[in-house]
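# Model the following, please.
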Amino acid sequence: MLSTPGENRLSAQLVSLAKSVALITVALFSLQSNPKAQAVGGGIELTAEQLAEAPEFSVPVDCDFDTTCFVQHYFDHGPGSRTQDHFCSGLTYNNHRGIDIRTTTLEQMEQGVNVIAAAEGEVIIVRDGVTDRALNQREVNEFLTNSGLVLKSNQVVIRHSRNWYSLYGHLKKGTVAVKKGQRVRRGQPLGEIGLSGSTSFPHLHFGVMFNNRVIDPFTAREDDAGCQQPARQSLWTEAAEAILTKRKVGILNAGFSDRVEGIDDLKTKPLLSRSQTLTSTQQITFWSGHWGTQKGDHITLEIHQPDGQIARVSSVAEESRVNGYHFLTLPLPPSGQQASGRYVGVFSILRGKKVVASITRGAVVP
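The predicted structure follows:
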């Protein structure tokens, strides 16, 4: 049984960090601090002895990272209000202290994606019973302007050694499969990816703590001194790091609609099939959701019409974005003129001379 001085005084507090559209709950622990850790760049510099005690983490979800899951947010190392993950890219948000692993769609979450223990240890905190519900845009804006708002999530916290802990947040209601005080092995199911707490998309928030300090598992650093700081060491297994850094841009979903839909509606759509049938004869809209665009990327939407014409809109990303949606609406000809047939939508992201993400969807107008 693992123990630590002052164990009887151990407590946990959930704090909602409303720093972007993707809201997160991070667990900050009120534990006995270790005075040997040295302050550096707004954080601590762990000693070699402390790092030697650190666990080596496996991927904390049982999920296909080619089709179903990806990392939407990494740990933020940007100084002040700047946002920088350890790659010096934009896949994070201000003061984000953890790793967000999401499913591409809500439908995939509802089908069930297991969250698993990233290393062996003892369960010290468990919460279940919080309803799964994505915050809508109005609620997101409210949280962004009111830092005092807190929504607790279903979660599990594991103690791996005297000073090291891991957090698994936003679990699906009713799926938490472990109890406080239980010993768990690496890879043991803890629950499922969910939507509980302060979040607008289905995901696992995975956090690593050394005592009461939240540490980036990719760098073993806490500091906000910028992304150029060298990593002390990775806390992942070699296989886990390769999986979690494999994709940094991609498509969330895409499809046609006979009306312009709101972002909240598009987020809840299942992964659409390659071909749809539309009923409207007024207009059709081709849309696509994407993640990981970088400043300078060329973003293009096309609608290939039955008569061979192509409607196209292109833009250049003025800044890096964690995610976003693009739309192209095409008015259909008046009744009696050619409007029926098959329409094909193509969305692509060009980075330099390489297409880094693309998707094609079709629709039939009777």
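
# from here on, contacts and neighbour counts on C-alpha atoms
OK.

# For the stretch 51-200 of the chain, just list every one of the helices.
106-111, 137-144 (DSSP state H, counting those that start in this stretch).

# And the longest one, what's buried?
I take that to be helix 137-144. 140, 143-144 (16 or more other C-alpha atoms under 10 Å).

# Kindly report the same for the first one.
Neighbour-count burial for helix 106-111, counted by 16+ other C-alpha under 10 Å, picks out 106, 108-109.

# and of those, the nearest to M209?
M109 (26.3 Å; C-alpha to C-alpha).

# quick one: the closest one from P60, how far?
Separation of M109 from P60 (C-alpha to C-alpha, to the nearest Å) stands at 15 Å.

# Then N95?
N95 is 22 Å from P60, by C-alpha to C-alpha.

# go on, H298?
34 Å.

# Between those two, which has more neighbouring residues?
P60 (23 against 19; other C-alpha atoms under 10 Å).

# Tell me who's in contact with the more buried one.
If a contact means C-alpha atoms under 8 Å, 6 or more residues apart in numbering, then P60 has 115-118, 187, 206 as its contacts.

# what would those look like in a markdown table with neighbour count?
Below are those laid out as a markdown table (neighbours: other C-alpha atoms under 10 Å):
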| residue | neighbour count |
| --- | --- |
| V115 | 29 |
| I116 | 22 |
| A117 | 28 |
| A118 | 28 |
| G187 | 18 |
| F206 | 25 |
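
# E192 touches G169, doesn't it?
No. Between E192 and G169 there is no contact under C-alpha atoms under 8 Å: 9.9 Å.

# For the two, indicate the residue with more neighbours.
G169 (31 against 28).

# Leaving out sequence neighbours, find the closest residue to the more buried one.
Q155 (4.5 Å; C-alpha to C-alpha, 6 or more residues apart in numbering).

# one more, for comparison:
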Amino acid sequence: MRRLAALCLLPLPAAAQDLSLAWPVDCVLGETCYIQQYVDRDPGPEARDFTCGSLSYDAHRGTDIALPSLAAREAGVTVVAAATGEVVGIRDEVPDVMRGAPGAPDVAGRECGNGVLIRHPGGWETQYCHMELGSIAVAPGQTVEAGTPLGRIGLSGDTQFPHLHLSVRRDGEDVDPFEPSADAACGATGASLWALDVPYEAGGLIAAGWSDSVPEYEAVKAGTADVPLAADGPIVLWGFLYGSRAGDAIRLTIAHDGAEVFAHEEALDRTQAQAFRAAGKQAPDGGWPAGTYAGTVTLLRDGDEIDRIETTVTID
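Got it, this is the predicted structure:
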């Protein structure tokens, strides 16, 4: 999906709480999945994540672990139990149709879509939402261990992109697994509920690719935007990003044989959960020289690079 080196998930010392969460998706954070949104920590109508960043929305009660494309979901990504417990509820009846898409069902009262609810000792619960219809692999009353497959990421319920929404509760109250204390200051370094070090990223790049024109946004989200390039046609580089803020900038550069052939930088005028940008150049007289072209998409914040994807394409 992205970046030159994957973000590592490293074991942490045992924390001072009685729930320890394993990573609940069969994906590599920073490579094949990313965290799109966190629990909303703002008590009013605004939204902020546990760092006081903007990766949340008003009244969001869970952690959204997202896939880079619809194609990635269709390949099948397993959801697993985050901790040992008893399955106390499932739903497996909601079609995988995104909110607002043709044929989308009424999901009032079923916003979670297909999912699993697990009860853990000490009054804890974890809930797994937006799973694929027909994929639920457990039953009420069943005891599961951390890592037990529960089903697959889907598009059921109130969702517009493929992801697992994980909610954590204790005695019926929502808990942010990154900062369980309800009154913690922004960026507090108290013990999280994660058994692994789950790094925070304040936005980044999801994917990048090539086209002969500015692709349709739906194709970018589906993972089908890339097309072969012709020597006598335009060359367009695109980047798909998340968690962008007003004032960020995206830079797209194309090089051949180490020499820059195109560069474009654009300021982003608003904060968005997801967005994409594309830019390119018409073929020169005589067409593009044959060979490999290197594209670099960089996301900048306050002049500093916060993420980068490098990608290549060959023109015959």
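
# Report the TM-score for the pair.
The TM-score (TM-score structural alignment, normalised by the length of structure 2) is 0.80; 299 aligned residues with a C-alpha RMSD of 3.5 Å.

# still on that earlier bit, between the helices of the stretch 51-200 of structure 1, which one is closest to S275 of structure 1.
Here helix 106-111 is closest among the helices of the stretch 51-200 of structure 1 (C-alpha to C-alpha), at 18.1 Å.

# The closest one aligns to what range in structure 2?
Aligning helix 106-111 of structure 1 against structure 2 (TM-score structural alignment) gives residues 70-75.

# Distance from the matching stretch to the middle of the chain?
13 Å (C-alpha atoms, centre = their mean, to the nearest Å).

# That one vs structure 1, average distance?
On superposition with structure 1, the mean distance recorded for stretch 70-75 of structure 2 (mean C-alpha distance after the TM-score superposition for structure 1) is 2.6 Å.

# List the contacts of T296 of structure 2.
251-254, 308-311.

# at 7 Å what do you get?
Neighbouring residues of T296 of structure 2 by C-alpha atoms under 7 Å, 6 or more residues apart in numbering: 252-254, 309-311.

# List which of those residues are still in contact in structure 1.
Of the contacts of T296 of structure 2, the contacts whose aligned counterparts also meet in structure 1 (both residues aligned by TM-score structural alignment, their matches' C-alpha atoms under 7 Å) are 252-254, 309-311.

# between the residues you listed, which is nearest S156 of structure 2?
Nearest member of those to S156 of structure 2, counting by C-alpha to C-alpha, is I309, at 30.1 Å.

# so where does the residue mapped onto that closest one from structure 1 fall, helix or strand?
Aligned counterpart of I309 of structure 2 in structure 1: I359 (TM-score structural alignment). Taking DSSP states H and E as the criterion, the element that holds I359 of structure 1 is strand 354-365.

# which residue lines up with T268 of structure 1 in structure 2?
Under TM-score structural alignment, T268 of structure 1 pairs with A222 in structure 2.

# got the buried residues for stretch 146-157 of structure 1?
150-157.

# packing partners for the strand holding I359 of structure 1?
strand 250-257, strand 275-277, strand 341-351 (3 or more C-alpha pairs under 7 Å, 6 or more residues apart in numbering; DSSP states H and E).

# can you do 10 Å?
strand 250-257, strand 275-277, strand 283-293, strand 298-304, strand 341-351 (3 or more C-alpha pairs under 10 Å, 6 or more residues apart in numbering; DSSP states H and E).

# As a markdown table, those with distance to E122 of structure 1 would be great.
Shown next, in a markdown table, are these (distance: least, C-alpha to C-alpha, whole Å):
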| stretch | distance to E122 of structure 1 |
| --- | --- |
| strand 250-257 | 36 |
| strand 275-277 | 48 |
| strand 283-293 | 35 |
| strand 298-304 | 47 |
| strand 341-351 | 44 |
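
# mind putting the helices of the stretch 51-200 of structure 1 in CSV, distance to H73 of structure 1 included?
Formatted as CSV, the helices of the stretch 51-200 of structure 1 follow (distance: least, C-alpha to C-alpha, whole Å):
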stretch, distance to H73 of structure 1
helix 106-111, 17
helix 137-144, 17
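
# among the ones you listed, which is nearest V214 of structure 1?
So among the helices of the stretch 51-200 of structure 1, helix 137-144 is nearest, using C-alpha to C-alpha, at 21.7 Å.

# And stretch 234-251 of structure 2, end to end?
18 Å.

# which parts of it are buried?
For stretch 234-251 of structure 2, using 16+ other C-alpha under 10 Å, the buried residues are 234-245, 248-251.

# One more: stretch 32-46 of structure 2?
32-42.

# What of stretch 265-280 of structure 2?
Under 16+ other C-alpha under 10 Å, the buried positions of stretch 265-280 of structure 2 are 268, 271-280.

# Among the residues you listed, which ones are in strands?
Counted as lying in strands by DSSP state E, out of these, are 272-280.

# Looking at those residues, which two lie furthest apart in space?
A273 and G280 (24.3 Å).

# Take the buried residues of stretch 265-280 of structure 2 and lay them out in TSV including distance to D49 of structure 2.
As requested, the buried residues of stretch 265-280 of structure 2 are arranged in TSV below (distance: C-alpha to C-alpha, whole Å):
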residue	distance to D49 of structure 2
L268	21
T271	14
Q272	15
A273	13
Q274	16
A275	19
F276	23
R277	25
A278	29
A279	32
G280	35
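
# Looking at those, which is nearest P180 of structure 2?
Nearest member of the buried residues of stretch 265-280 of structure 2 to P180 of structure 2, counting by C-alpha to C-alpha, is A273, at 23.9 Å.

# how near is the counterpart of the closest one in structure 1 to D297 of structure 1?
Here A273 of structure 2 is matched to V322 in structure 1, going by TM-score structural alignment. Distance of V322 of structure 1 to D297 of structure 1, computed by C-alpha to C-alpha: 13 Å.

# okay, and the strand or helix carrying L204 of structure 1 goes to which residues in structure 2?
Element membership for L204 of structure 1 (DSSP H and E) is strand 203-210. The counterpart of strand 203-210 of structure 1 in structure 2, using TM-score structural alignment, spans residues 163-170.
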